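Peer 1: generate coordinates for the sequence data below:
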Amino acid sequence: EDTHDIAVSTFKQITLYTAKVCPYAQRVELALAEAKADFKSYQIDLQNKPEWYAPQVNPASKVPAIAYGGPNVSPDTPSPDSIKIAESLVLLEFIADLYPSAHLLPTDPVARAQTRFFIDAVSTKFAPAYVGFVVRGESYETVLKAFEAIQSLLPNEESPKFAVAGQYTIADAAIAPFAARLRLSVENEIGVFAPGEGAKLIKELKTPKYARFFNYVESLFQRDSFKATFDEEYVKSVFLKRFNALRAEK
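Peer 2: Sure, this is the predicted structure:
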């Protein structure tokens, strides 16, 4: 009974402020799902954010953000007594620390460093290449270079399932949302890139040169946590609306 009381008294509520369209927010949803965490979720309309969100949750007015601890209140009336934490990569490490039994961040110092190095490559190479191609219409050559950079960090297996240490880590959560949105964009020709460029990129990706990268991200897409946190039809509908408007402006 004493143990039960301690567990109950030390449990702190988690409220995640998220948006289905946002890859940064999905990173955190993936980590929480993999940790089998108990949490509340509140969808923020990024085009029409609630007036209370910036002053009471995240002054930067972005998602994801977490309200941690404090009283168990409705997400739309956040308590000043809860700790507010933002930025997806900060939150990934926070969740890994909260749920050590999920092994989202390896205990081995080398594997921890490799996890963070992989995430850095996602931040500095993969995510910018995705944005450059899909949002700004830059050459897909940058995307291919990003594939190569990520592939060079993967375990030397034909079909690697995880980025590091033979287990699901925050490195996998960091890349999966961007890889999924890139796939959705190129398969459906949704983006400001020139018509036909998406098909060319898919053709390149399916060559043996990128097989390990392709097999890796496909295995991430098959996980229950991914399927539960990626509403493909919703994201597709938002992308169509957004990118058709951007293409019209070009």
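
Peer 1: contacts and neighbour counts: CA atoms only from here.
Peer 2: OK.

Peer 1: grab the nearest non-local neighbour of the most centrally placed residue in the chain.
Peer 2: If you average the C-alpha coordinates of the chain and look for the closest C-alpha using Cα atoms, centre = their mean, you land on residue 27, 2.6 Å from that point. Leaving aside its sequence neighbours, residue 27 sits nearest to residue 173 (Cα to Cα, 6 or more residues apart in numbering; 5.1 Å).

Peer 1: any idea which element that neighbour lies in?
Peer 2: Assigned by DSSP states H and E, residue 173 falls within helix 170-187.

Peer 1: residue 6 too?
Peer 2: Taking DSSP H and E as the criterion, the element that holds residue 6 is helix 2-10.

Peer 1: how far away from the center of its chain is that helix?
Peer 2: The chain centroid and the centroid of helix 2-10 are separated by 32 Å under Cα atoms, centre = their mean, to the nearest Å.

Peer 1: next, the structure of the following sequence, for comparison with the previous one:
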Amino acid sequence: MSANLTFYTNRYCPWASRAHIALQELGLEFKEEFVDLTKPRTEEYLKINPRGLVPALQYKDTILIESGIITQFLADLPGNSKSILPAPTTPEACLFRARLTLFVDTFISKVGSQLYQIMLNSKDEAEKETKIANALEAIKKDIVPMLEIKDAEKPNGPFFGGSEEFTLAEVNCASFLIRIYKLGQEKHGLIPASFVKGLEQIEVFNNWAQACIKRESVSSIFDEEANVARWNEKIAAQKL
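Peer 2: Sure thing, here's the model as predicted:
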């Protein structure tokens, strides 16, 4: 399928990384095109995605944009040798898909989007800590209960629904998790260490997150030092 898939991405972007993780988990061959987000988009790329954002995926003669749409398309693509999402062929599968969609939506709104708010849009440390406290509370209240629901047939796996293998839930969340845990190390000073320490105390969430960030499809595309340098540049630019 390499001739059919061209992936436009930037590995510093967690949204683009979601699609990259899906491609790797599904074992799909693709051509990768790097888009430099530090410079104005080229005329060529704006023809591909007029919004100028990443990711974008070209499948044959069609361009798909928005990471969640791309990962859903890849998960549902006929002929995949591996599954990260059950086909909607039974009521149980449809219910699983609905629960998974709600889970991802909740995670992104309550946790994933807070990454930028904490790092770039906090006026001081007190505001950062308030945002962190709110995110931790949301995890306990809204996310942990969904992680505790297990599929009766596969109850003991580390991933969503008790799955032994990555699902679309992990595909869509793991790129944010690895940034929170890695960039939240005290040595980097990018996110208050209290965030990671708080996450480590939420056992159900932390066990799931650790399983996610150790996955090869997640860790192999994340360069910690390069991401630290890029985030420091963004924070410095914000202060100008």
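
Peer 1: quick one, strands of the second structure?
Peer 2: Using DSSP state E, the strands of the second structure run over 5-9, 31-34, 56-59, 62-65.

Peer 1: so what corresponds to residue 53 of the first structure in the second structure?
Peer 2: When the second structure is aligned by TM-score structural alignment, residue 53 of the first structure is paired with residue 45.

Peer 1: wait, isn't that match in contact with residue 52?
Peer 2: Yes. Counting by Cα atoms under 8 Å, a contact exists between residue 45 of the second structure and residue 52, whose distance comes to 7.1 Å.

Peer 1: translate residue 182 of the first structure into the numbering of the second structure.
Peer 2: By TM-score structural alignment, residue 182 of the first structure lines up with residue 180.

Peer 1: now for its match, how many residues are close by?
Peer 2: 22 (other Cα atoms under 10 Å).

Peer 1: nearest residue to residue 63 of the second structure in space, please, no chain neighbours.
Peer 2: Closest residue in space to residue 63 of the second structure, ignoring its immediate chain neighbours: residue 57 at 5.6 Å, by Cα to Cα, 6+ apart.

Peer 1: report the contact partners of the one you found.
Peer 2: Taking Cα atoms under 8 Å, 6 or more residues apart in numbering, we find residue 57 of the second structure in contact with 5, 6, 7, 8, 63, 64, 65, 70.

Peer 1: what residue of the first structure takes the place of the last one?
Peer 2: Using TM-score structural alignment as the criterion, the counterpart of residue 70 of the second structure in the first structure is residue 91.

Peer 1: and for the residue nearest to that match when sequence neighbours are not counted, the neighbour number?
Peer 2: What sits nearest to residue 91 of the first structure in space, not counting adjacent residues and going by Cα to Cα, 6+ apart, is residue 28, at 6.6 Å. A count of neighbours around residue 28 of the first structure, defined by other Cα under 10 Å, yields 31.

Peer 1: which one in the second structure is aligned with residue 28 of the first structure?
Peer 2: When the second structure is aligned by TM-score structural alignment, the residue opposite residue 28 of the first structure is residue 19.

Peer 1: which residues touch its match?
Peer 2: If you count contacts by Cα under 8 Å, 6+ apart, residue 19 of the second structure has them with 55, 67, 68, 70, 71, 171, 172.

Peer 1: give me the distance between the first one and residue 158 of the second structure.
Peer 2: Yep, that's residue 55 of the second structure we're talking about. For residue 55 of the second structure, the distance to residue 158 of the second structure equals 28 Å [Cα to Cα, to the nearest Å].

Peer 1: who has more neighbours out of these two?
Peer 2: The neighbour comparison of residue 55 of the second structure against residue 158 (other Cα under 10 Å) goes to residue 55, with 28 against 19.

Peer 1: the more buried one touches residue 68, doesn't it?
Peer 2: No. In this structure, residue 55 of the second structure is not within contact of residue 68 by Cα under 8 Å, at 9.9 Å.

Peer 1: count the neighbours of the residue lying closest to residue 13 of the second structure once chain neighbours are set aside for me.
Peer 2: With Cα to Cα, 6+ apart as the criterion, residue 13 of the second structure has its nearest non-adjacent residue at 7.8 Å, and that residue is residue 54. Summarising burial for residue 54 of the second structure: neighbours were counted as other Cα under 10 Å, giving 25.

Peer 1: contact partners for residue 54 of the second structure?
Peer 2: By Cα under 8 Å, 6+ apart, the residues touching residue 54 of the second structure are 8, 9, 10, 13, 15, 16, 35, 65, 66, 67.

Peer 1: repeat for residue 177 of the second structure
Peer 2: Here residue 177 of the second structure is in contact with 112, 209, 212, 213 (criterion: Cα under 8 Å, 6+ apart).
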